[in-house]
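K.L.:
sequence first, predicted model second:
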Amino acid sequence: MRELYPLLLQGTLVTIEIAACATVLAIVMAFVGTAAKLAPWTPLRWLGNAYVEIFRGTSLLVQLFWFFFVLPLPPFRIEMTPFTVAIVGLGLHYGAYGSEILRGALRSVPGGQFEAALALNMSPLARMRRIVLPQAMINALPPATNLMIELLKGTSLVSLITLSDLTFRARQLDEATFKTAEIFMLTLVIYFVLAQILVALMRHFERRVSHGIIQRAVR
């Protein structure tokens, strides 16, 4: 078992790498999806709604299989490595959920804030950057933390597209040693520890954002 544990560590590093890259893509897609859904042009709103509803309303596993097995076939002929498929699939899927979280957070900003910004003759970009978005971020961070934890747990599905992540390595060790209880208990602990580290980082970031907004309001 001591000789095989490094394989589990290798799988953990792959899981962390996939989760980090997919989280960045999910954040980008959340902002893109929200901007599209709130755009004044109807075709752009349709595209934003289509993206959110398709990726939110279908199975993540099927989406990964579609990217991995269907895209390389005619007429698409788009080939991606399993690592790229994992990042794209997870990022687009959870970005759709993140878009709804961000849209709800923006809607939660009191209307008086918009009116005050208009009274100060602020441009739309300045209103969003200095008034609306900072307040919306406070409301969006708690559900966004939950979504990131879901994304971390969702990385276990990438083992089905030949990626040697934590779950894949755990199954390998189980088949090699037949110590099912010990291996999968350790795997649960690793996922739990990774989730708690993510929660601690997000809480620290939330405190920093809240503190910065309070200081700006005092000034």
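P.N.:
Okay, I see it.
K.L.:
when you work out contacts or count neighbours from here on, use the C-alpha atoms and nothing else.
P.N.:
OK.
K.L.:
residue contacts, the residue of the chain most remote from its centre?
P.N.:
Summary for the chain: using Cα atoms, centre = their mean, the residue whose C-alpha lies farthest from the chain's mean C-alpha position is residue 119, with a distance of 36.4 Å. If a contact means Cα atoms under 8 Å, 6 or more residues apart in numbering, then residue 119 has no contacts.
K.L.:
so how far is residue 106 from it?
P.N.:
Using Cα to Cα, to the nearest Å, we find residue 119 at a distance of 20 Å from residue 106.
K.L.:
same deal with residue 51?
P.N.:
Distance from residue 51 to residue 106, counting by Cα to Cα: 19 Å.
K.L.:
helix, strand or coil: sort out residue 73 for me.
P.N.:
coil (DSSP: H, G, I helix; E, B strand; the rest coil).
K.L.:
quick one: neighbours of it, just the number.
P.N.:
One way to gauge burial is a neighbour count; for residue 73, by other Cα atoms under 10 Å, it gives 11.
K.L.:
same check on residue 140?
P.N.:
Using other Cα under 10 Å, residue 140 has 22 other residues around it.
K.L.:
could you say which helix or strand contains it?
P.N.:
Using DSSP states H and E, residue 140 sits in helix 133-154.
K.L.:
so which residues make contact with that helix?
P.N.:
With Cα under 8 Å, 6+ apart as the test, helix 133-154 has contacts from 15-16, 19, 23, 90, 94, 97-98, 101-102, 105-106, 108-109, 191, 195, 198-199, 202, 206, 209-210, 213.
K.L.:
repeat that for stretch 97-117.
P.N.:
With Cα under 8 Å, 6+ apart as the criterion, stretch 97-117 contacts 26-27, 29-34, 52, 56, 127, 131-133, 135-137, 139-140, 143-144, 147.
K.L.:
distance between the ends of that stretch?
P.N.:
Stretch 97-117 has an end-to-end distance of 29 Å (Cα to Cα).
K.L.:
in PyMOL, select just the buried ones from the contacts of stretch 97-117.
P.N.:
To isolate the buried ones among those in PyMOL, judged by 16 or more other Cα atoms under 10 Å, type:
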select buried, resi 26+27+29+30+31+33+34+52+56+127+131+132+133+135+136+137+139+140+144+147
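K.L.:
helices along the chain, start to end?
P.N.:
Across the chain, reading from the start of the chain, the helices by DSSP state H fall at 5-37, 42-57, 60-65, 82-107, 111-119, 124-126, 133-154, 166-177, 180-218.
K.L.:
can you say which of those is packed in most?
P.N.:
Mean neighbour count, computed with mean count of other Cα atoms under 10 Å, is highest for helix 82-107 among these, reaching a mean of 23.
K.L.:
got the angle between that one and helix 5-37?
P.N.:
With axes from the mean of the first three to the mean of the last three Cα atoms, to 10 degrees as the basis, helix 82-107 and helix 5-37 are set at 40 degrees to each other.
K.L.:
dropping in the other structure now:
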Amino acid sequence: MTYFQELAEALPRIMNGVWVTLGLTLGGAALAMIIAVTLGLMARQPNTLIRGIARAIIEFFRGTSLVVQLLWLYFILPGLGINLNVIFVGVMALGLNYGAYSAEVVRGSINSVQSGQWEASTALSMSRVHRMRRIIFPQAWALMIPSLTNLLIHMLKGSAVVSFITIYDLTFRVDQLRLDTGTWFAYGLVGLGSYFIIAYILTLIMNMLEVRAKHRLGRGESLREMLSLKPARPSAETGVLP
């Protein structure tokens, strides 16, 4: 039986692994974003206690291994009477670990918003919440997307560690194919190709979010214009193509 025949027979299992990996990545990304925004905002608070709690959480999860965190959640929590679904454990480990990294991206991007924007919103007597929601965060969001894209792709690849707790993800299924074929064909073709395709699709989606975020700020073409086959319109200021 040829390698491609083996691949055809294993394709349903491979696709199942792809969906598991996607679920872990997207679930982990959603949790990481919630954690990142929360900790990123806390790390900017003038209150020393709140800022200190945020820094402690960020440094702990950045400074310890994702594998150790995963095993701790899977093996230690049940001993404390907390039993979690194995998929949720994977999502939680990814979200906590990458959420800590992303918190620094959020904090740094907010700090990078021009000081004039802060001063203008203060002059308009906006509350701190209103100022952050309507003025500062939309601008910071456009700045943080490229870094968050890198972390999302890193999370996709890092999700392979869930095989340590018997989650049958893409890497686990590819390894099964390697055992069936008795060669490294599975990793060389199926593994690399699958991860690359998923990563490329996620990158395209994040790039579209970046275009949309910048357009909402008046800093570039809209997503529709970017995807259109029509030639770009002349700039309103210069009368020439951008």
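P.N.:
Sure, I can see it. This structure is a prediction, so every number in the text was calculated from the model and none was measured.
K.L.:
just to confirm, what residue in the second structure is aligned with the residue farthest from the centre of the first structure?
P.N.:
In the second structure, the position corresponding to residue 119 of the first structure is occupied by residue 123, as judged by TM-score structural alignment.
K.L.:
and the gap between that match and residue 110 of the second structure?
P.N.:
According to Cα to Cα, residue 123 of the second structure stands 19 Å off from residue 110 of the second structure.
K.L.:
next, the angle from the helix holding residue 140 of the first structure to helix 111-119.
P.N.:
Using the same axes, to 10 degrees, the inter-axis angle of helix 133-154 of the first structure relative to helix 111-119 is 130 degrees.
K.L.:
how big is the offset of helix 133-154 of the first structure relative to the second structure?
P.N.:
Its aligned residues in the second structure lie a mean 0.7 Å from helix 133-154 of the first structure after superposition (mean Cα distance after the TM-score superposition for the first structure).
K.L.:
what's that helix aligned against in the second structure?
P.N.:
Mapped onto the second structure using TM-score structural alignment, helix 133-154 of the first structure spans residues 137-158.
K.L.:
check stretch 49-64 of the first structure too.
P.N.:
Against the second structure, stretch 49-64 of the first structure falls on residues 55-70 (TM-score structural alignment).
K.L.:
tell me, stretch 170-181 of the second structure lands on which residues of the first structure?
P.N.:
Counting by TM-score structural alignment, stretch 170-181 of the second structure corresponds to residues 166-177.
K.L.:
have a look at how far, on average, that stretch is from the second structure.
P.N.:
Using mean Cα distance after the TM-score superposition for the first structure, the mean distance for stretch 166-177 of the first structure is 1.2 Å.
K.L.:
which one in the first structure is aligned with residue 16 of the second structure?
P.N.:
Going residue by residue (TM-score structural alignment), residue 16 of the second structure aligns to residue 10.
K.L.:
any figure for the gap between that match and residue 167 of the first structure?
P.N.:
Applying Cα to Cα, one obtains 11 Å for the distance of residue 10 of the first structure from residue 167 of the first structure.
K.L.:
pull the distance from the helix holding residue 140 of the first structure to the chain's centre.
P.N.:
Taking Cα atoms, centre = their mean, to the nearest Å, the mean C-alpha location of helix 133-154 of the first structure is offset from the chain mean by 8 Å.
K.L.:
can you pull the contacts of the match of residue 16 of the second structure?
P.N.:
Taking Cα under 8 Å, 6+ apart as the contact definition, residue 10 of the first structure lies against 165-166.
K.L.:
apply 10 Å and report the result again.
P.N.:
164-166, 169 (Cα atoms under 10 Å, 6 or more residues apart in numbering).
K.L.:
now the second structure: which of those match?
P.N.:
For both residues aligned by TM-score structural alignment, their matches' Cα atoms under 10 Å, a contact is called conserved when the aligned residues also meet in the second structure; among the contacts of residue 10 of the first structure this holds for 164-166, 169.
K.L.:
now render those as JSON lines, adding distance to residue 47 of the first structure.
P.N.:
Listed next are those as JSON lines, based on distance: Cα to Cα, whole Å:
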{"residue": "164", "distance to residue 47 of the first structure": "35"}
{"residue": "165", "distance to residue 47 of the first structure": "33"}
{"residue": "166", "distance to residue 47 of the first structure": "35"}
{"residue": "169", "distance to residue 47 of the first structure": "39"}
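K.L.:
how much space between residue 38 of the second structure and residue 219 of the second structure?
P.N.:
From residue 38 of the second structure across to residue 219 of the second structure, the span is 27 Å (Cα to Cα).
K.L.:
now swap in residue 179 of the second structure and tell me
P.N.:
Residue 179 of the second structure is 52 Å from residue 219 of the second structure, where distance means Cα to Cα.
K.L.:
what's the answer for residue 173 of the second structure, then?
P.N.:
Using Cα to Cα, one gets 44 Å for the distance from residue 173 of the second structure to residue 219 of the second structure.
K.L.:
same check on residue 35 of the second structure?
P.N.:
Plainly put, residue 35 of the second structure is 28 Å away from residue 219 of the second structure if you go by Cα to Cα.
K.L.:
how about residue 135 of the second structure?
P.N.:
15 Å.
K.L.:
also residue 116 of the second structure?
P.N.:
When distance is defined by Cα to Cα, residue 116 of the second structure is 17 Å away from residue 219 of the second structure.
K.L.:
and residue 189 of the second structure, by the same measure?
P.N.:
Residue 189 of the second structure sits at a distance of 41 Å from residue 219 of the second structure (criterion: Cα to Cα).
K.L.:
and if you look at residue 161 of the second structure?
P.N.:
The gap separating residue 161 of the second structure from residue 219 of the second structure is 39 Å, by Cα to Cα.
K.L.:
residue contacts, residue 83 of the second structure?
P.N.:
Residue 83 of the second structure sits next to 73-77, 89 when contact means Cα under 10 Å, 6+ apart.
K.L.:
what lines up with it in the first structure?
P.N.:
Aligning on TM-score structural alignment places residue 83 of the second structure opposite residue 79 in the first structure.
K.L.:
likewise for residue 207 of the second structure?
P.N.:
Taking TM-score structural alignment as the criterion, the aligned counterpart of residue 207 of the second structure in the first structure is residue 203.
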